[in-house]
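# No letters, just coordinates:
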């Protein structure tokens, strides 16, 4: 298996998990915050899309899907246009609200751009330095693994929140 095939499989699994987390979820469930102050499903899924979008676009030298395909305007969030969610306050988490269809449409577009980029990679590309702000500098391979880890954590949290919401409705 080539390294880019492994990465394509990994990002494909994130895509499948995002779609599964959003399946059958209503707007109230998307907005609900576990324990009243946890991150909502809408925030978690928006944030993971923004993280993948911003970081892959930067590493690939591409425009972010968020701005280039008009999603910033469609979401119309009261946040700076380039915001990805890092360090959000509780009020900012509450501000991220969107229907499941729009969240999935955005992530689908991000995933398509990620896939097209990954298809172009050869093994040597993964050693390219993409961020010199760290010691040691971050290679493309390390950045992609970091994105995968972050996105899997957030989609897992969203699936957990969905399960909590499902359990609540059965009581």
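Perfect, thanks for sending it. Everything numeric in this text was worked out from a predicted model, so none of it was measured. Residues are numbered from 1 along each chain as shown.
# use CA for all of it now, contacts and neighbours both
Will do.
# what's downstream of the helix or strand harbouring residue 102, the next helix or strand?
Using DSSP states H and E, residue 102 sits within helix 100-119. Downstream of helix 100-119, the next assigned helix or strand under DSSP H and E is strand 129-131.
# For that following strand, buried residues please.
129, 130 (16 or more other CA atoms under 10 Å).
# packing partners for that strand?
strand 138-139, helix 140-170 (3 or more CA pairs under 8 Å, 6 or more residues apart in numbering; DSSP states H and E).
# Tell me who's in contact with the residue nearest to residue 75 when sequence neighbours are not counted.
Spatial nearest neighbour of residue 75, chain neighbours left out: residue 98 (6.7 Å); criterion: CA to CA, 6 or more residues apart in numbering. Taking CA atoms under 8 Å, 6 or more residues apart in numbering, we find residue 98 in contact with 27, 30, 42, 75.
# got the contact list for the strand or helix carrying the second one?
Under the criterion DSSP H and E, the helix or strand holding residue 30 is helix 27-31. Contacts of helix 27-31 with the rest of the structure, by CA under 8 Å, 6+ apart, involve 40, 41, 42, 94, 97, 98, 99, 100, 162, 165.
# One more to weigh against that first structure:
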């Protein structure tokens, strides 16, 4: 297995989890928040997809799928186009709603495809390229990709937990 295949497998696991967590849920289920400060499934999946889209597009020198493919227009959220959800307040989290499971899957799948296209050409040496010099130490492509996978898996796990609470509400 080479670098590109390893990373594609990791992102493929995220895709499987995104599908599993949103499949067959209603808008009401997706918007459920265990309390007023908690994140909904909709917000968690939107956020993890926005972060992957933002970070991979930046590292690859590509446009974000969110804007380039019109997902921002389709979702019609009352947020700025560049929002990823980082640092959102409870009120902002609550505003990310009204997005059907097929829309969440569709946006994630489009980001996943762009991610896979970028990963396809990677070799081991590419992972050492600095993609963010605003941190000490500087962030390499390898560190950025692992960070995105880690963040995505944490958020899909959180979304799965909220899904597990649905019968108890």
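Sure thing, it's come through. Given the structure is predicted, the values throughout are model-derived calculations rather than measurements.
# with structure 2 superposed, average distance for the helix holding residue 30 of structure 1?
The superposed helix 27-31 of structure 1 is, by mean CA distance after the TM-score superposition for structure 1, a mean 0.7 Å from where its aligned residues fall in structure 2.
# Among the helices and strands packed on strand 129-131 of structure 1, which comes closest to residue 125 of structure 1?
The closest of those to residue 125 of structure 1 is helix 140-170. By CA to CA, the value is 7.2 Å.
# Any buried residues in the closest one, and which?
Under the neighbour-count criterion of 16+ other CA under 10 Å, helix 140-170 of structure 1 has 140-144, 147-148, 150-152, 154-159, 161-162, 165 buried.
# following the helix holding residue 30 of structure 1, which helix or strand comes up?
Next along the chain from helix 27-31 of structure 1, counting by DSSP H and E, comes helix 41-60.
# Between the two ends of stretch 59-73 of structure 2, what distance do you get?
Terminal residues of stretch 59-73 of structure 2 lie 24 Å apart, using CA to CA, to the nearest Å.
# my bad, stretch 117-131 of structure 2
End-to-end span of stretch 117-131 of structure 2 (CA to CA): 18 Å.
# Then stretch 17-27 of structure 2?
Length of stretch 17-27 of structure 2, first residue to last, CA to CA: 18 Å.
# how about the helix holding residue 30 of structure 1: buried residues?
Buried, per 16+ other CA under 10 Å, within helix 27-31 of structure 1: 29, 30, 31.
# just to revisit the earlier point, figure out which of the helices and strands packed on strand 129-131 of structure 1 is closest to residue 118 of structure 1.
helix 140-170 (9.8 Å).
# From residue 159 of structure 2, how far off is the nearest residue to residue 32 of structure 2 once chain neighbours are set aside?
Counting by CA to CA, 6+ apart, residue 40 is the residue found nearest to residue 32 of structure 2 once chain neighbours are left out, at 5.5 Å. Distance from residue 40 of structure 2 to residue 159 of structure 2, counting by CA to CA: 7 Å.
# ok, now residue 119 of structure 2?
26 Å.
# Kindly report the same for residue 77 of structure 2.
If you measure residue 77 of structure 2 against residue 159 of structure 2 using CA to CA, the figure is 20 Å.
# and what of residue 133 of structure 2?
32 Å.
# cool, and residue 106 of structure 2?
17 Å.
# for residue 35 of structure 2, same thing?
14 Å.
# Highest neighbour count among the contacts of helix 27-31 of structure 1?
The residue in the contacts of helix 27-31 of structure 1 with the most neighbours, by other CA atoms under 10 Å, is residue 41 (32 neighbours).
# Stretch 38-48 of structure 1 corresponds to what range in structure 2?
Mapped onto structure 2 using TM-score structural alignment, stretch 38-48 of structure 1 covers residues 38-48.
# Correct me if wrong: residue 72 of structure 2 contacts residue 64.
No: contact status for residue 72 of structure 2 versus residue 64: not in contact, 10.2 Å apart, counting by CA atoms under 8 Å.
# okay, those two: which has more neighbours?
In this view residue 72 of structure 2 and residue 64 are compared by other CA under 10 Å, and residue 64 has more residues nearby, 21 against 17.
# didn't that one look like it was pressed against residue 49?
No: Residue 64 of structure 2 is not in contact with residue 49 according to CA under 8 Å; the separation is 10.8 Å.
# Could you check how many residues crowd around residue 52 of structure 2?
The number of residues near residue 52 of structure 2, taken as other CA under 10 Å, comes to 25.
# nope, residue 90 of structure 2 is what I meant
13.
# One more: residue 125 of structure 2?
10.
# Can you give me the separation between residue 46 of structure 2 and residue 123 of structure 2?
Shown here: residue 46 of structure 2 relative to residue 123 of structure 2, a distance of 29 Å by CA to CA.
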